[in-house]
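Visitor: structure, please.
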Amino acid sequence: MDKPHAVIIGVGDGLSASVARELAQDHTLTLAARSPDKMRDLAAETGAETVLLDATDEAGVAALFDALPRPPRVVVYNPSMRVRGPVAELDADEVRRAVEVTAIGAFLAGKHAARRMLDTEPVDGCRGTILFTGASAGVKGFPQSAPFAMGKFAQRGLAESMARELHPKGIHVAWINIDGAILNPGVSEPADRPGSKLRPEAIARTYRHLIEQDRSAWTHEIAVRPWVETF
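Guide: Sure thing, here's the model as predicted:
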């Protein structure tokens, strides 16, 4: 039997790479990102196909999903954009671009993933899983980080609305609140706070758990945080 297919949009060397390695065990993969450099080594390691993509370009997103040999079983949306600064000094065009990447791109991925998934027969009641990588900024806005909060709040609302619409149709949608800093390559933990950063391979196992959940107990939102994180 052919392996199910997973699409990961927004690929880097941290969380998305760990999710790709986790899913490559039993899925074929398509990786999408703006830069080929971010995907080259990971694609060679996982056997993934790669697509150059601006996640805010609907024609490009639609083409990505239309080119898949079959509807995807898993779609993960990772991109986001941060613009920092006092709200009275922020550039409106930069803010608009940040919200487009974080929220509009998520909408486009969700739209075209759902379009393809709805055109397939469910397996054990599930047509597929769509996961959005969120952040604590989606539940609490931080000072001098308004654009990131705007994008993540919008993304969270998108995921909840999609879940209410699509769960009854057999598509599992969930938003993952990454509530803490990730221990990405090149990042270290403070000597006095060991274990204070989220390990990307551990987060990837949470994505796996969501993908494998029984539909009688689907989660539409989950938070992951280090054991020392305050909340």
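
Visitor: hey, let's count contacts and neighbours off CA atoms from now on
Guide: Will do.

Visitor: buried residues in stretch 198-210?
Guide: 198-201, 203-204, 206-207, 210 (16 or more other Cα atoms under 10 Å).

Visitor: any chance of the residues you listed in TSV, plus secondary structure?
Guide: Below are those laid out as TSV (DSSP: H, G, I helix; E, B strand; the rest coil):
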residue	secondary structure
198	strand
199	coil
200	helix
201	helix
203	helix
204	helix
206	helix
207	helix
210	helix
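
Visitor: closest one of the residues you listed to residue 144?
Guide: The closest of those to residue 144 turns out to be residue 198 (Cα to Cα; 23.5 Å).

Visitor: which one is that closest one nearest to, not counting chain neighbours?
Guide: Closest residue to residue 198 apart from its sequence neighbours, by Cα to Cα, 6 or more residues apart in numbering: residue 182 at 4.5 Å.

Visitor: would you mind finding the longest helix in the protein?
Guide: Ranked by number of residues, the top helix in the chain under DSSP state H is helix 146-166.

Visitor: so how far is that helix from its chain's centroid?
Guide: Centroid displacement of helix 146-166 relative to its chain, using Cα atoms, centre = their mean, to the nearest Å, is 12 Å.

Visitor: list the helices and strands that helix packs on?
Guide: helix 92-99, helix 105-117, strand 171-178 (3 or more Cα pairs under 8 Å, 6 or more residues apart in numbering; DSSP states H and E).

Visitor: second input sequence below; structure requested for side-by-side comparison:
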Amino acid sequence: MRSMASSISSKGIAAIVGVGPKLGRSIAHKFAHEGYTVAILARDLGRLSRFAEEIAREEKAQVFAIRIDCSDSRSVKEAFEGVLSLGFVEVLVYNAYQPVPWRPTNFTDIPLDSFYKSLAVSSIGAFLCAQQVLPGMVERRRGTILFTGCAASLNGIAGFTELCCGKFALRALCQCLAREFQPLGVHVAHVIIDGIIGPSRGLTVTQRGLVGEQQQSGRAEEGSTMMDPDSLAQTYWHLHVQDRTGWTQEIDLRPSPSRFY
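Guide: Below is the predicted model of the structure:
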């Protein structure tokens, strides 16, 4: 766990689970910019620590990097012992997912352990993380939990059984938690990302190139219909600060087709 500043924010902790070079990092940047102490969690602690240093430096914020394996209940418990030791977790963003091949996989060729892993990361990990933070939110009658979904959350897709089953379960979890905990002051929402997320427009040319190298080939051309993660992060922030008289439970985000530009 890395500390990058001198004192914990009075606003509470924003815990971002599943922080990679695009959306997770942009969400962490946004909440740090708004004055939150941020805990960023993912499996690759080395890369995560570099993100923590970058965010802390640029946003003048307190940032902690904590390793987590969302498919392992013991890892989730240990990670959140660290997060909760920082103070009250006011915001949980669950952005973790298990990468799957971009090309369709025949159903009969899907290994059972691969199917289990996708379910574990997409939905069971979300269940475990939410269990860690909800008691504190209910006690204070405030808090926000945001789950990241995708087009596979809504429709079964031939050849993508692992992804769809995990994301369907995540959406169901979100709806159950919203109905149980929103009357207790906790805002729970599901964000459907229906598109390909590209590098942040806020990155330097060199940084954009490095992120672009990590993209799966053959999906989309940069600058066509890719979604800017910084813009998406603005929506996560908007959901968090919504007035409780008009809370959003689910929102879908997609890029405007390039032919309309």
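
Visitor: TM-score for these two?
Guide: With the length set by TM-score structural alignment, normalised by the length of structure 1, the two chains reach a TM-score of 0.90; 222 aligned residues with a Cα RMSD of 1.8 Å.

Visitor: which residues touch the residue nearest to residue 198 of structure 1?
Guide: 14-15, 197-200 (Cα atoms under 8 Å, 6 or more residues apart in numbering).

Visitor: could you dump the buried residues of stretch 198-210 of structure 1 into CSV with distance to residue 140 of structure 1 added?
Guide: Output for those, formatted as CSV (distance: Cα to Cα, whole Å):
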residue, distance to residue 140 of structure 1
198, 19
199, 22
200, 22
201, 25
203, 21
204, 23
206, 22
207, 22
210, 23
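
Visitor: quick one: which of those residues is nearest to residue 221 of structure 1?
Guide: After measuring the buried residues of stretch 198-210 of structure 1 against residue 221 of structure 1 - Cα to Cα - the closest member comes out as residue 210, at 9.7 Å.

Visitor: counterpart of the closest one over in structure 2?
Guide: Matched to structure 2 by TM-score structural alignment, residue 210 of structure 1 sits across from residue 239.

Visitor: who's in contact with its match?
Guide: Residue 239 of structure 2 touches 189, 247-248, counting by Cα under 8 Å, 6+ apart.

Visitor: matching the residue nearest to residue 198 of structure 1 against structure 2, which residue comes up?
Guide: Matched by TM-score structural alignment, residue 182 of structure 1 corresponds to residue 197 in structure 2.

Visitor: my read: residue 36 of structure 2 touches residue 14, true?
Guide: Yes. Shown here, residue 36 of structure 2 and residue 14 form a contact pair, counting by Cα atoms under 8 Å, at 6.3 Å.

Visitor: buried only: go through the contacts of residue 239 of structure 2 for me.
Guide: Buried by 16+ other Cα under 10 Å: 189, 248, out of the contacts of residue 239 of structure 2.

Visitor: with distance to residue 119 of structure 2 as extra columns, can I get the contacts of residue 239 of structure 2 in a markdown table?
Guide: Putting the contacts of residue 239 of structure 2 into a markdown table (distance: Cα to Cα, whole Å) gives the following:
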| residue | distance to residue 119 of structure 2 |
| --- | --- |
| 189 | 20 |
| 247 | 28 |
| 248 | 25 |
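
Visitor: wait, which of the contacts of residue 239 of structure 2 is closest to residue 146 of structure 2?
Guide: The closest of the contacts of residue 239 of structure 2 to residue 146 of structure 2 turns out to be residue 189 (Cα to Cα; 5.0 Å).

Visitor: could you find the closest non-adjacent residue to that closest one?
Guide: residue 249 (4.4 Å).

Visitor: show me what the one you found lines up with in structure 1.
Guide: So residue 249 of structure 2 corresponds to residue 220, using TM-score structural alignment.

Visitor: which SS state does residue 19 of structure 2 fall under?
Guide: coil.

Visitor: what's the answer for residue 252 of structure 2, then?
Guide: What three-state DSSP gives for residue 252 of structure 2 is strand.

Visitor: was I right about it contacting residue 189?
Guide: No. Using Cα under 8 Å, residue 252 of structure 2 makes no contact with residue 189, being 10.9 Å away.

Visitor: still on that earlier bit, between residue 36 and residue 14 of structure 2, who's got more neighbours?
Guide: Neighbour count, other Cα atoms under 10 Å: between residue 36 of structure 2 and residue 14, residue 14 has more, with 27 against 24.

Visitor: please enumerate the strands of structure 2.
Guide: 13-17, 37-42, 63-67, 89-94, 143-150, 186-193, 250-253 (DSSP state E).

Visitor: buried residues in the last one?
Guide: By neighbour count with 16+ other Cα under 10 Å, strand 250-253 of structure 2 contains the buried residues residue 250.

Visitor: what's the mean distance for it versus structure 1?
Guide: Aligned to structure 1 and superposed, strand 250-253 of structure 2 gives a mean residue distance of 0.4 Å (mean Cα distance after the TM-score superposition for structure 1).

Visitor: residue 143 of structure 1 maps to what in structure 2?
Guide: When structure 2 is aligned by TM-score structural alignment, residue 143 of structure 1 is paired with residue 158.

Visitor: over to residue 39 of structure 1?
Guide: In structure 2, the residue matched to residue 39 of structure 1 (TM-score structural alignment) is residue 48.

Visitor: again with residue 27 of structure 1
Guide: Going residue by residue (TM-score structural alignment), residue 27 of structure 1 aligns to residue 36.

Visitor: on that earlier part again, in TSV: the helices and strands packed on helix 146-166 of structure 1, plus distance to residue 58 of structure 1.
Guide: TSV is the format used below for those (distance: least, Cα to Cα, whole Å):
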stretch	distance to residue 58 of structure 1
helix 92-99	15
helix 105-117	6
strand 171-178	20
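
Visitor: just those: most buried one?
Guide: When these are scored by mean count of other Cα atoms under 10 Å, the highest mean neighbour count falls to strand 171-178 (a mean of 25).

Visitor: angle of that strand against helix 105-117?
Guide: Strand 171-178 of structure 1 runs at 150 degrees relative to helix 105-117, counting by axes from the mean of the first three to the mean of the last three Cα atoms, to 10 degrees.

Visitor: ok so, going back, of all the helices and strands packed on helix 146-166 of structure 1, which one is nearest residue 149 of structure 1?
Guide: For residue 149 of structure 1, the closest of these is helix 92-99, at 9.0 Å, according to Cα to Cα.
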